[in-house]
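# please work out how this folds:
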Amino acid sequence: MWKAAIEDALVKIKDNTKRFGDHFPHVSFNGKYDLNPNEDWTNGFWSGMLWLGYEYSGDEAYRETARRTVQSFKRRMESHRVLDHHDIGFLYTLSSQAQWMVERDEEARELTLQAADVLMRRWRPNGQYLQAWGLPEDPQHGGRMIIDCLMNLPLLFWASQQTGDERYREAAIKQANQSRRYLVRGDDSSYHTFVFDVETGEAMGGATHQGYTNGSTWSRGQAWGVYGFALAYRYTGNPLYLDTAKRMATYFIRHLPEDHVAYWDFDVPMEKDTYRDSSASAIFAAGMVELISHLDAGDQDRAEFEEKLRLTLESLVCHYSTIGEQDAEGLLKHGAYYVRGNTAPDDFMIWGDYFYLEVLMRMDRGIKGYWYE
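Below you'll find the predicted structure:
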């Protein structure tokens, strides 16, 4: 099943290289991807899909297109265009770092290290966190950390390994610790964001940006936590991170509907037309593969985790993918971007497509993606 899904996906990706040209897909509207000239936080996912396509198939067409995306990211870095947010890892881990890992291209390595420095500029000593969006004085976003940022910490861990500079690693560990303390609640659910006083660093309270309410559990955020803490464990060996990933995974599993694909928020009223978020379940599945890789055969949770991973991935392939839909631009239907803002609440999401492809390739052939070497 995984191989057939991958082969179908690779055909669509190659067709999309012709459709997209030098632009980058973001989210879709009525089945057509909205494209941008490398100005959004999601652009690295397209680059990552191309590198995965090349690793799996050996087809030079994927590599040449992937290389062009990295050159686009180089120009973005040189112009400082739209880099004032925490998503630097999503952009450069899956583009230039991927190129370094696949080709050992020194220019790509240097570009990725520059990206790590850009992310470090978001470090806020008062509060000890990486600010999600904007500048400290931003009236809406000043003092805000975000659970998504756990997936950007591998960029800092990698930079520390490459350079021997412990500043990157120390910042990543402190961010993971603050995320565990403030974003993960006592029942193992999660806040989307947490706000600190900009001047003093005092903890103010949890909130949401894309979830149902401030106190609800946004499913994509919970999935970021599962994968992000599992990766933090890989880089540090800290058992607290592994335990947190396991607890967040258990919460995710306990709140899934019968078909094992999450609603966009775990606390939203479950009605006939309530939106799913296939992208949250794709991230969760990819995170579960990483999490399970750290569990001993005798771990009491391993068997259940393996079963739920299988059920989730089978549901995505059989009921949410575009297998057999020749002209489809995306790989996964029924993703949700920003439901409360009525922004692409039920369509293709490029990050959903990326993580779906990543987990399929890891299951089929052990191609693990680019979060660590």
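
# from here on, contacts and neighbour counts on C-alpha atoms
Noted.

# so which strand or helix has Pro25?
Pro25 is part of strand 24-29 when elements are defined by DSSP states H and E.

# what comes up buried for that strand?
Neighbour counts over strand 24-29 (16 or more other C-alpha atoms under 10 Å) mark 24-28 as buried.

# thought Thr198 was touching His141?
Just to correct that, residue 198 is Val rather than Thr. No. With contact defined as C-alpha atoms under 8 Å, Val198 does not reach His141; the gap is 10.0 Å.

# higher neighbour count, those two?
Shown here are Val198 and His141; by other C-alpha atoms under 10 Å, Val198 has more neighbours (18 against 15).

# packing partners for the following helix or strand past the strand holding Pro25?
Scanning forward in sequence from strand 24-29 by DSSP H and E, the next helix or strand is strand 32-36. In this structure, strand 32-36 makes packing contacts with strand 24-29, judged by 3 or more C-alpha pairs under 8 Å, 6 or more residues apart in numbering; DSSP states H and E.

# and the strand it packs on, what does it pack against?
If contacts are counted by 3+ C-alpha pairs under 8 Å, 6+ apart, strand 24-29 sits against strand 32-36, helix 43-57, helix 350-365.

# also this sequence, please, to line up against the first:
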Amino acid sequence: MKLKITAALLLATLGAQAQKIDVAKSIKSAELQTDILVKNVDSARKIKPNLVSPRTVEKGQLKMVISRDWTSGFFPAQLWYYYEFSKDKKWLELAKKYTEDIKKEQFNKGTHDLGFMIFCPFGNGLRLTGDTAYKSVIIQAAKSLSTRFTPSTGVIRSWDHNGDKWKYPVIIDNMMNLELLFEATKFTGDSSFYKIAISHADHTIKNHYRPDFSSWHVVDYDVQTGNVIKKTTAQGYANESSWARGQAWGLYGYTMSYRYTKKPAYLAQADAIANYILTNKTTPSDGVPYWDYNDPKIPNVSRDASAAAITASALYELAKYSKNAKRYKAAADKILYSLSTAYTSKIGDNYGFVLEHSTGHLPANSEIDVPINYADYYYIEALLRYKGKFNF
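This is a model prediction of the structure:
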């Protein structure tokens, strides 16, 4: 369903730079929604206890996922952010509860998404409580993730499925999972994690990015030679198009990588990706992109609020490092204002998810114009970062 141009959206577009974002009000509204979501989650789990986290709403129904789903960590991580902001013990206990449900995934060697699944909840839990048990989980998860690295390719393998399509696929999303490795080196002094992260980031700059600093989604490698076999897409409009969330993952990933390494190349890459995003002519004036920058049906296609939330959060951090700080802060403010005024669910709607109008996997006709848990997580993170609170 196409996003309707409402009065709130027009206000967001016209007044974003002039209006200040009421973070307390926005988070309070999100908490009220999440109270509803928690009740719905608990009800669903009474029927199917193995379902640990809410992911989205599709066809009017709440979709829950098991712990090994790549999105399982966002819901408990979001609860940790509520606790950080409010210091309400209710959120602390809920965050602990739902974080514990994903603990076994620290041993999962079949996914590249352990940064999302483990570091988002356990990293925030460690940061906010100092509980060293969380540190042990993070270190083990980093060991598991490291087994997916192959020296011949220099990158971490993303998927094990669809062997008929690709041999050693690496997706741009994988940049987000490097934080787990960087932290593991900080915790242990073992530089092998750090070296893997650096190798992956360097090869991704070389092979994933076009001259205009847009990114391919999937790069397939020959594991014997390390050469690139092909560059394609799975979730974007076309192989040569720019899938919006993929561009956001890259922006966030290189900004975060610069934080850990202070390598000028990563800051330059983040700056270049930001410029691509902020100057793209297909982006609407409210700053919330369509699901793919190159879909020829624009504007009659779905938006992706998740891409916007990830971008806003990344821009707030990038503003701390870049000479373009003023530009990035203004752009992030506009996006965040739009999300907080025109993309939030009414209290009680969408089973308790916060943001509306995200797009998960349009080519598969999956999660189109729906609420999604990672959109909510990065939205709350962006609100905290607007207030100067950074999760590092």
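
# on that earlier part again, tell me which of the helices and strands packed on strand 24-29 of structure 1 is the most buried.
Burial of these is given as mean neighbour count (mean count of other C-alpha atoms under 10 Å); helix 43-57 ranks first at a mean of 25.

# which bit of structure 2 covers it?
Mapping helix 43-57 of structure 1 onto structure 2 (TM-score structural alignment) gives residues 72-86.

# just stretch 218-228 of structure 1 next, same as before
Under TM-score structural alignment, the match for stretch 218-228 of structure 1 is residues 243-253.

# list the buried ones in that stretch?
Buried positions in stretch 243-253 of structure 2, judged by neighbour count with 16+ other C-alpha under 10 Å: 243-253.

# closest one of these to Phe193 of structure 2?
Gly253 (16.0 Å; C-alpha to C-alpha).

# quick one, what contacts that closest one?
Under the criterion of C-alpha atoms under 8 Å, 6 or more residues apart in numbering, the neighbours of Gly253 of structure 2 are 175-176, 178.

# in helices only, show me the buried residues of stretch 243-253 of structure 2.
244-253 (DSSP state H).

# and Val170 of structure 2, that's in a strand?
Yes. Applying DSSP: H, G, I helix; E, B strand; the rest coil, one finds Val170 of structure 2 inside a strand.

# so which residues of structure 2 form strands?
53-58, 61-65, 149-150, 155-156, 169-171, 218-221, 228-232, 358-361, 366-370 (DSSP state E).

# can I get the buried residues of stretch 243-253 of structure 2 in JSON lines including distance to Thr99 of structure 2?
Listed next are these as JSON lines, based on distance: C-alpha to C-alpha, whole Å:
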{"residue": "Trp243", "distance to Thr99 of structure 2": "30"}
{"residue": "Ala244", "distance to Thr99 of structure 2": "29"}
{"residue": "Arg245", "distance to Thr99 of structure 2": "25"}
{"residue": "Gly246", "distance to Thr99 of structure 2": "26"}
{"residue": "Gln247", "distance to Thr99 of structure 2": "28"}
{"residue": "Ala248", "distance to Thr99 of structure 2": "25"}
{"residue": "Trp249", "distance to Thr99 of structure 2": "23"}
{"residue": "Gly250", "distance to Thr99 of structure 2": "26"}
{"residue": "Leu251", "distance to Thr99 of structure 2": "27"}
{"residue": "Tyr252", "distance to Thr99 of structure 2": "23"}
{"residue": "Gly253", "distance to Thr99 of structure 2": "23"}
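
# quick check, nearest of those to Gly352 of structure 2?
Ranked by distance to Gly352 of structure 2 (C-alpha to C-alpha), these are led by Arg245 at 22.9 Å.

# and that closest one, what does it touch?
Applying C-alpha under 8 Å, 6+ apart, the residues near Arg245 of structure 2 are 291-292, 304, 306-307, 310.

# state the pair within those that is farthest apart.
In the contacts of Arg245 of structure 2, two members sit farther apart than any others by C-alpha to C-alpha. They are Asp292 and Ile310, at 14.9 Å.

# if we can go back for a sec, how about TSV for the helices and strands packed on strand 24-29 of structure 1, with distance to Thr17 of structure 1 added?
Converted to TSV, those look like this (distance: least, C-alpha to C-alpha, whole Å):
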stretch	distance to Thr17 of structure 1
strand 32-36	12
helix 43-57	9
helix 350-365	14
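
# so which of the ones you listed gets nearest Ala344 of structure 1?
Using C-alpha to C-alpha, these put strand 32-36 closest to Ala344 of structure 1, at 10.1 Å.

# give me the mean deviation of the closest one from structure 2.
Taken over the aligned residues, the distance from strand 32-36 of structure 1 to structure 2 averages 2.0 Å (mean C-alpha distance after the TM-score superposition for structure 1).

# got the angle between that strand and helix 43-57?
Put simply, strand 32-36 of structure 1 runs at 110 degrees to helix 43-57, going by axes from the mean of the first three to the mean of the last three C-alpha atoms, to 10 degrees.
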